[in-house]
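Chemist: Whatever this is, show me its structure:
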Amino acid sequence: MIASAYVHIPFCQHICTYCAFARTARLDWIEPWFNQCVSEIQTTLQEARAKDENFALQTVYFGGGTPSLLSVDKLKKLTDCFRPYLADEYEWTIEANPESIDEKKLTVLHDAGINRLSIGIQTFDDARLKQLGRHHSSHQAKECIRMARKAGFGNVSVDLMYGFLDQTPEQLKQDLDAFLDLDVEHLSIYSLILEPDSILGRRQTEEMDEQQSGELFEQIETRLENAGYTHYEISSYAKGNRYGLHNVLIWQDGLYYGFGYGAIGRNEHGLYHHTGTLKDYIEGKSRLEYDEDANPWFDAIMTGLRTIFGLNLKSWNEKYGFDFETRYPKTLARYADSFQHKDGYLCVDCKGMEILDTILVDFLMEDESAG
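Modeler: This is a model prediction of the structure:
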């Protein structure tokens, strides 16, 4: 049974300079997209319940794009699609931008059953926000947190970025200061990557060098751990065990529905996406197509080891038909001091997390030599 669902809302009021996700500013397409997406969701969930009367979703995630851009009426109709299918205990997340959210929307979302809010702030530096093509201010971002608390949200996550070409440790400190003052449960913090399909990627070619980026990463690590946050995934920190459960499921090789153009899902046949363009999807011409992944077992290793929970070796062996320890003896021996075995899971320690890319390359090379 698939117990998780991701819905991609591909619309944005403005296109951020760093973004390369499937998105569009064609807001006149929202209505026909919405009708098509709701139909896809309802049909799929009804079929799942018909096959299994105990079918229930443990995690739901509305991402984008900008889900909070949708009107109150559409958000209400979209949440109504999922409410009959929720497990007794569930996590339901929606991404939001400060400029597209208000008290009324937040109250509607909370009353509909959404219990986790992920707010895309990126930085509290107003000049940097303009550089990134963001359309909110530092003040609006902080006000968004206040409104979320007033609406009843007890589980809030913030997105930040670091590693801007000219960023100094003091500037990063100011961002971390502002974040910690908000006293929220979760932080996702990503190093800026110049995606070739993004506006910034076409405009700028130089990135911060690895040594500078590594020093900023160490600053983040020390500051957040001292503030009581657990670094549970390469880019994710949580306090009070308020992990992002939907993403944890994905990192642990779980199955999930992918609804809407731009969404990726995973079922027993592998990863899939919707073919064609957004226009094709709206016109009903899109279909589900499975990705050609020559090495899904390595993907499971890669995502499993990026978390403190690690890779479930028994599940991996059963799913992919290998014995992990006999397939990767050289890599396991080479980094023995960085690996930990916990109740059937293989994990890396702090030292291993810092060199995880190198470890993964060795896993991949040993995999290729095994055939």
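Chemist: rest of the way, CA atoms for contacts and neighbours
Modeler: Noted.
Chemist: For Asp80, what is the enclosing helix or strand?
Modeler: Using DSSP states H and E, Asp80 sits in helix 72-82.
Chemist: Would you mind pulling up the elements that that helix packs against?
Modeler: helix 30-51, helix 103-112 (3 or more C-alpha pairs under 8 Å, 6 or more residues apart in numbering; DSSP states H and E).
Chemist: what's the angle from the last one to helix 72-82?
Modeler: Same thing as helix 103-112. Our comparison of helix 103-112 with helix 72-82, counting by axes from the mean of the first three to the mean of the last three C-alpha atoms, to 10 degrees, yields an angle of 10 degrees.
Chemist: by contact count, what packs against whatever helix or strand comes next after helix 103-112?
Modeler: Following the chain from helix 103-112 toward its C-terminal end, the next helix or strand by DSSP H and E is strand 116-122. Helices and strands in packing contact with strand 116-122 are listed as strand 86-96, strand 156-162; criterion 3+ C-alpha pairs under 8 Å, 6+ apart.
Chemist: where's Glu318, which helix or strand?
Modeler: Using DSSP H and E, the element containing Glu318 is helix 313-320.
Chemist: what helices or strands is that helix leaning on?
Modeler: The elements that helix 313-320 packs onto, with contact taken as 3+ C-alpha pairs under 8 Å, 6+ apart, are helix 296-305, helix 324-327.
Chemist: buried residues in the helix or strand containing Lys351?
Modeler: For Lys351, the element it lies in under DSSP H and E is helix 350-354. In terms of neighbour count (16 or more other C-alpha atoms under 10 Å), helix 350-354 has its buried residues at 352-353.
Chemist: Could you say which one of the helices and strands packed on helix 313-320 comes nearest to Glu91?
Modeler: Closest of these to Glu91 is helix 296-305, at 20.4 Å (criterion: C-alpha to C-alpha).
Chemist: tell me the angle the closest one makes with helix 313-320.
Modeler: For helix 296-305 against helix 313-320, the angle between stretch directions is 160 degrees (the same axes, to 10 degrees).
Chemist: Now do helix 296-305: which elements does it pack against?
Modeler: Counting by 3+ C-alpha pairs under 8 Å, 6+ apart, the packing neighbours recorded for helix 296-305 are helix 245-251, strand 311-312, helix 313-320, strand 345-348, helix 356-370.
Chemist: Highest mean neighbour count out of those?
Modeler: By mean neighbour count, with neighbours taken as mean count of other C-alpha atoms under 10 Å, strand 311-312 ranks first of the helices and strands packed on helix 296-305 at a mean of 24.
Chemist: another one to check against the first:
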Amino acid sequence: MPRRKAVRTSTLSTALIGFSLVAGGSALSMGLASLGARPGPQSPARQVGVVGPDGRGDPRGCIFDERLASYAAGWPFDLCDCPYPPACDDPINRDAAIPTPATPMKVVRIRVVVFANDDGSDPTSVLGEVEDQIAVLNADFAQHRFYFQHTVDFINSTAARIGAIPATVFAENPGVQCNVYVVATNGSSATGPWESQALADEGGVLMSEDHFASDLHVLTHEMGHTLGLWHTFHGSQLNIACGVGPCHDCSESVGAANTDLVGDHCSDTPPMLAGGFATCTSPTGIDPCSGRPWGAMPENYMDYAGALLPGCDMLFTPQQSGRMHCWSADELSAWFSAPGDLNGDGFVNIADPIFLKDYLFGGGAAPNPLCRGDVNGDGGIDIADMIYLLNYLFSQGPAPTDGC
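Modeler: Next up, the predicted model:
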């Protein structure tokens, strides 16, 4: 059952930043803020130390093409001059991470936070809707070998519900789980894994209550960002929108040979313009850099096309899947539930065989996902798994298997 929390009185003078899907139009929105966040783990190769003349920036900021473009007039470096490109932007690393049906499932811990008014009225969602939305999320990611193990909290805070204070005031344990906030505002957004806020209180996913619906895939879109994906139109429409012109070294142009290295860093998604929320088609037109027609992939989760239409969004490409596995393994592995962690608390200890015993013999909750209960890998879930886990913990037995 969800845990009802007392409203906290602390304040935080920042906002969730990242990618944004703004309801009711085709606005392309993203922010850049200077936040006093606790940095998450960083690979030395990503510590490029890019800081603008106004002091704003991010240790790995040179990969933010659009954000840099927004400040291009005053930033004394080339937009594409990244001396230490991120490892997962290398197509060799990306392709090596593309999962197969035999790839072990990455079980990601998420916490869904539903806000209501101070008196408990008008919640942004209810438990049944949350369960339905998570079922859609897991169905969308299943063939890409991700599963989302969730908890739900209901919090009474009118201010957080309407965006008067940041929802991230109510962050819990962002170093070991992704916080997903459902609010009564018009936009949805997410923090990318390369951002220093990814494992800090300021990170997470912000979901508009209108987007948090089981017949839509907006949460899938935002979770794609969280795990390492850009929009499919990254490097085309967004570079134009940020005022640096349509054609430069960072542009993703139709027919170019470098589409693995610019734009969304996936050559199996075409250079394209952003689709409209209410139509399941990609805009037509001519790429001004190549003179060729823009590509189309409106069914991709990372486009805007049909975001508010049931039945439009339906796929990630193999290279997108590889990017998510690469980036999440590099930067977000603390969110993964390890084999044997049957109760989802982030540890493998005596509580897990007890959890399994309660499930098998006491009517307790099932492992989530259920296949994780098969810790000995024999295809079933029974007392042998409980004994196997006890032997691992106390008799130097073999480690638990994934089971999924």
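Chemist: TM value for the aligned chains?
Modeler: The TM-score (TM-score structural alignment, normalised by the length of the first structure) is 0.29; 186 aligned residues with a C-alpha RMSD of 7.1 Å.
Chemist: any chance of the helices and strands packed on helix 313-320 of the first structure in CSV, with distance to His110 of the first structure too?
Modeler: Converted to CSV, those look like this (distance: least, C-alpha to C-alpha, whole Å):
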stretch, distance to His110 of the first structure
helix 296-305, 31
helix 324-327, 44
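Chemist: Quick one: closest of those helices to Ala96 of the first structure.
Modeler: Here helix 296-305 is closest among those (C-alpha to C-alpha), at 25.3 Å.
Chemist: buried ones in the closest one?
Modeler: Of the residues in helix 296-305 of the first structure, those buried (16+ other C-alpha under 10 Å) are 297-298, 300-305.
Chemist: Quick check: the closest residue in space to Ser189 of the second structure that isn't next to it in sequence vs Thr226 of the second structure, distance?
Modeler: Sequence neighbours aside, Ser20 is the residue nearest to Ser189 of the second structure in space, at 4.1 Å (criterion: C-alpha to C-alpha, 6 or more residues apart in numbering). With distances defined as C-alpha to C-alpha, to the nearest Å, the gap from Ser20 of the second structure to Thr226 of the second structure amounts to 12 Å.
Chemist: what about Glu218 of the first structure, how many neighbours?
Modeler: Neighbouring residues of Glu218 of the first structure were enumerated by other C-alpha atoms under 10 Å; the total is 12.
Chemist: just Arg202 of the first structure next, same as before
Modeler: Residue crowding around Arg202 of the first structure was assessed by other C-alpha under 10 Å; the count is 13.
Chemist: Arg4 of the second structure too?
Modeler: With other C-alpha under 10 Å as criterion, Arg4 of the second structure counts 11.
Chemist: which strands and helices sit next to the helix or strand harbouring it?
Modeler: For Arg4 of the second structure, the element it lies in under DSSP H and E is strand 3-5. Counting contacts by 3+ C-alpha pairs under 8 Å, 6+ apart, strand 3-5 of the second structure packs against strand 146-156.
Chemist: ok, then the element right after the strand it packs on?
Modeler: In the C-terminal direction, the helix or strand that comes right after strand 146-156 of the second structure (DSSP H and E) is helix 158-161.
Chemist: List the buried residues in that following helix.
Modeler: Taking 16+ other C-alpha under 10 Å as the neighbour-count basis, helix 158-161 of the second structure is seen to contain the buried residues 158, 160-161.
Chemist: residues in contact with Ser20 of the second structure?
Modeler: For Ser20 of the second structure, the contact set (C-alpha atoms under 8 Å, 6 or more residues apart in numbering) comprises 28-30, 187-190.
Chemist: cool, Lys74 of the first structure as well?
Modeler: Under the criterion of C-alpha under 8 Å, 6+ apart, the neighbours of Lys74 of the first structure are Phe34.
Chemist: how far away is it from Ile41 of the first structure?
Modeler: Lys74 of the first structure sits at a distance of 14 Å from Ile41 of the first structure (criterion: C-alpha to C-alpha).
Chemist: number of nearby residues for Arg111 of the second structure?
Modeler: Neighbours of Arg111 of the second structure (other C-alpha under 10 Å): 21.
Chemist: The strand or helix carrying it to strand 146-156, inter-axis angle?
Modeler: Using DSSP H and E, the element containing Arg111 of the second structure is strand 106-116. Strand 106-116 of the second structure and strand 146-156 meet at an angle of 20 degrees, taking the same axes, to 10 degrees as the criterion.
Chemist: Tell me which helix or strand comes right after strand 106-116 of the second structure.
Modeler: For strand 106-116 of the second structure, the following helix or strand on the C-terminal side (DSSP H and E) is helix 127-141.
Chemist: Which helix or strand contains the nearest residue in space to Leu390 of the second structure that is not next to it in sequence?
Modeler: In this structure, Leu390 of the second structure finds its nearest non-sequential neighbour in Pro353, 6.7 Å apart by C-alpha to C-alpha, 6+ apart. Under the assignment given by DSSP H and E, the secondary-structure element containing Pro353 of the second structure is helix 351-361.
Chemist: which secondary structure elements does that helix contact?
Modeler: Helices and strands in packing contact with helix 351-361 of the second structure are listed as helix 383-394; criterion 3+ C-alpha pairs under 8 Å, 6+ apart.
Chemist: Return the set of buried residues in the helix it packs on.
Modeler: Here helix 383-394 of the second structure shows 385-386, 388-390, 392-393 as buried, counting by 16+ other C-alpha under 10 Å.
Chemist: between the helices and strands packed on helix 296-305 of the first structure, which one is nearest to Gly214 of the first structure?
Modeler: Nearest to Gly214 of the first structure, of all these, is helix 356-370, at 13.3 Å by C-alpha to C-alpha.
Chemist: Against which helices or strands is the closest one packed?
Modeler: helix 296-305, helix 324-327, helix 329-334.
Chemist: Of all those helices, which one comes closest to Glu103 of the first structure?
Modeler: Scanning these with C-alpha to C-alpha as the criterion, the closest one proves to be helix 296-305, at 36.4 Å.
Chemist: ok, back up a step: please identify the deepest-packed of the helices and strands packed on helix 72-82 of the first structure.
Modeler: Among those, helix 103-112 has the highest mean neighbour count (mean count of other C-alpha under 10 Å), at a mean of 18.
Chemist: Run the angle between that helix and strand 86-96 for me.
Modeler: Per the same axes, to 10 degrees, the angle that helix 103-112 of the first structure makes with strand 86-96 is 160 degrees.
Chemist: just the helices in the stretch 101-250 of the first structure please.
Modeler: In chain order, the stretch 101-250 of the first structure shows helices spanning 103-112, 126-131, 138-151, 169-182, 199-203, 210-226, 245-251, with DSSP state H, counting those that start in this stretch as the criterion.
Chemist: Save those as TSV, and put in distance to Leu360 of the first structure too.
Modeler: What follows is these, written out as TSV (distance: least, C-alpha to C-alpha, whole Å):
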stretch	distance to Leu360 of the first structure
helix 103-112	40
helix 126-131	34
helix 138-151	37
helix 169-182	29
helix 199-203	26
helix 210-226	18
helix 245-251	15
